[in-house]
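J.: The sequence and its predicted three-dimensional model are supplied below.
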Amino acid sequence: MYTLIGLTKTRTFRVKWALEELGLPYTQRQAPPRSDEAMEHNPSGKVPALIVDGATLTDSTAIITYLADKHSGITCKAGTLGRARQDGFTHLILDELDAVLWTAARHSFILPEEKRVPEVKESLKWEFARSEAVLVAQMGDGPFLMGEEFTIADIVLTHCLDWAIGAKFGISQSRLREYLKTVHARPAYIAARAD
């Protein structure tokens, strides 16, 4: 059994969803970022953390990659062209969507107030919309990033798109709005959202 540390409303959701997709048993400890429990498992205080056989793994994308590889699901096999394409999507999402949302969050409520530059959010929204168009141009015809196959790249993308909606960035691409309807209907997504 895995032990998942972190609040579902954080990037912890990515790991929780992967565990649900893979049908793996886990317990979750709802530790907020920078709480004593979060700091115990990650000196940065960031969540999620996953306890595996007494070891602690950190970083949501590293954790879901480990789980997918270990349990041979929701991923293309390492060393294949499919995996290289999947990893390309994952890194594009992290670099161009997640990083923009994280910067906006830092300038909204994370940084000390005197360090925040709220005016940066408008340029970040523009950058996010531009990156959406780049992503859509690379998507194939299937319902998911990798066509008919749902992978961890879809988990990271969906989390970022949900985050963008919550942060009032919105979704500029109709293809991504339709994509969200498809992934939001997945039973594992629904189960992971339930607390």
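T.: Arrived safely, thanks for sending. Numbers count the residues shown, from 1 in each chain.
J.: rest of the way, CA atoms for contacts and neighbours
T.: OK.
J.: now what about the helix or strand containing Leu67, what contacts it?
T.: Counting by DSSP states H and E, the element that carries Leu67 is helix 60-71. For helix 60-71, contacts defined as C-alpha atoms under 8 Å, 6 or more residues apart in numbering pick out 11-12, 14-15, 18-19, 22, 47-50, 57, 74-75, 77-78, 152, 156.
J.: With stretch 151-170 instead?
T.: Residues from elsewhere that reach stretch 151-170, judged by C-alpha under 8 Å, 6+ apart: 11, 13-14, 17-18, 61, 64-65, 68, 73-76, 86-87, 89-90, 93-94, 97-98, 101, 125, 128, 144-145, 171, 180, 183.
J.: Identify each buried residue in it, please.
T.: By 16 or more other C-alpha atoms under 10 Å, the buried positions in stretch 151-170 come out as 151-164, 169-170.
J.: and here's the other structure:
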Amino acid sequence: MAQVKIYGSVQSRAARALWCARECGIEFEHLGTDSKALKADPEFARINPNGKVPAMVDGDVTLFESMAINLYLAHKYGKSLWPTTIGDEARTYQWSFWGMTEVEKPLLTIVIDTFMTPADKKNPKAVEDAKTALQSPLSVLNQALKGKSYLLGDTFTIADLNLAAIMAWAKLVKLDMTGNSDVANWLDRCLSRPAFRGK
């Protein structure tokens, strides 16, 4: 039986942890694809008292929050994913947290309105506001990727995985990347990896 257990459906932020585990090449057990059942499970409440996914168990280590899970897995198991200098470690944290604070909320606003909101409750202004809000971070990211294949240089790392896992929603909603071709090309490189596609 696999020591690492990852809880949450592939339609949730657990997809990020599943991608990371596949990149690390580890055996893992994917559990709890039914979020409602998990919330009612007292065993799961001991793993994540917030009652949300993803969550992870690795022996006596339990974690929640997708970025924390991924940083842990990459550091412990993903030798090629983990940066080799302390400066790049700091940049890994920077880009992981930046994705959560600058990119995730506006992208999620568009995803929810596009795919989960009934036609009579859609909010085109909120979507346009979210698209406008994304222009500045996209420009920042585009500039950071100039002359590089990946965030830390020529090698795909956990920094790329964590940010690309958020930015994947941009593909889902067909976000216009005009003027940000370095971002578009980087995202294509990241999302073309077999481990992202579940292989």
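T.: Received it, and whenever you're ready, just let me know what you need. Fair warning: this is a prediction, and the values are worked out from it, not measured in the lab.
J.: Relative to structure 2, which residues correspond to the helix holding Leu67 of structure 1?
T.: Under TM-score structural alignment, helix 60-71 of structure 1 corresponds to residues 66-77 of structure 2.
J.: And the residue nearest in space to the middle of structure 1, how close does it get to Glu37 of structure 1?
T.: Closest residue to the average C-alpha location of structure 1: Val156 at 3.2 Å, with C-alpha atoms, centre = their mean. As judged by C-alpha to C-alpha, to the nearest Å, Val156 of structure 1 and Glu37 of structure 1 stand 25 Å apart.
J.: try Ala167 of structure 1
T.: Distance, Ala167 of structure 1 to Glu37 of structure 1, using C-alpha to C-alpha: 27 Å.
J.: Over to Thr65 of structure 1?
T.: As judged by C-alpha to C-alpha, Thr65 of structure 1 and Glu37 of structure 1 stand 24 Å apart.
J.: more neighbours, the two?
T.: More crowded of Thr65 of structure 1 and Glu37, by other C-alpha atoms under 10 Å: Thr65, with 20 against 17.
J.: and the lengthiest helix in structure 2, what does it pack onto?
T.: Ranked by number of residues, the top helix in structure 2 under DSSP state H is helix 124-144. Judged by 3 or more C-alpha pairs under 8 Å, 6 or more residues apart in numbering; DSSP states H and E, helix 124-144 of structure 2 is in contact with helix 104-111, helix 181-191.
J.: and those helices as a markdown table, adding distance to Leu31 of structure 2 and mean neighbour count?
T.: A markdown table is the format used below for these (distance: least, C-alpha to C-alpha, whole Å; neighbours: other C-alpha atoms under 10 Å):
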| stretch | distance to Leu31 of structure 2 | mean neighbour count |
| --- | --- | --- |
| helix 104-111 | 24 | 19 |
| helix 181-191 | 24 | 18 |
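J.: so which of these gets nearest Val4 of structure 2?
T.: Evaluated over these, closeness to Val4 of structure 2 peaks at helix 181-191, with 23.7 Å, by C-alpha to C-alpha.
J.: What's Met100 of structure 2 aligned with over in structure 1?
T.: Met100 of structure 2 maps onto Leu94 in structure 1, by TM-score structural alignment.
J.: try Ile166 of structure 2
T.: For Ile166 of structure 2, the aligned position in structure 1 is Cys160, judged by TM-score structural alignment.
J.: The helix or strand containing that match vs structure 2, mean deviation?
T.: If you go by DSSP H and E, Cys160 of structure 1 is part of helix 152-166. Helix 152-166 of structure 1: mean distance to aligned residues in structure 2 after superposition is 1.7 Å, counting by mean C-alpha distance after the TM-score superposition for structure 1.
J.: now that helix, how far from the centre of its chain.
T.: Remark: helix 152-166 of structure 1 is offset 6 Å from the chain centroid, using C-alpha atoms, centre = their mean, to the nearest Å.
J.: what's the answer for stretch 111-122 of structure 2, then?
T.: For stretch 111-122 of structure 2 - counting by C-alpha atoms, centre = their mean - the centre lies 22 Å from the chain centre.
J.: Stretch 95-112 of structure 1 now?
T.: Centre-to-centre, stretch 95-112 of structure 1 and its host chain are 14 Å apart (C-alpha atoms, centre = their mean).
J.: try stretch 72-83 of structure 1
T.: Distance, centroid of stretch 72-83 of structure 1 to centroid of chain: 18 Å (C-alpha atoms, centre = their mean).
J.: With stretch 23-30 of structure 1 instead?
T.: Distance, stretch centre to chain centre, for stretch 23-30 of structure 1: 17 Å (C-alpha atoms, centre = their mean).
J.: Show me what counts as buried in that stretch.
T.: 28, 30.
J.: Equivalent analysis for stretch 50-69 of structure 1, please.
T.: Across stretch 50-69 of structure 1, burial judged by 16+ other C-alpha under 10 Å covers 50-51, 57-61, 63-65, 67-68.
J.: Could you export those as a markdown table, including distance to Ile190 of structure 1?
T.: A markdown table is the format used below for the buried residues of stretch 50-69 of structure 1 (distance: C-alpha to C-alpha, whole Å):
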| residue | distance to Ile190 of structure 1 |
| --- | --- |
| Leu50 | 21 |
| Ile51 | 24 |
| Leu57 | 25 |
| Thr58 | 24 |
| Asp59 | 22 |
| Ser60 | 19 |
| Thr61 | 20 |
| Ile63 | 20 |
| Ile64 | 18 |
| Thr65 | 21 |
| Leu67 | 19 |
| Ala68 | 19 |
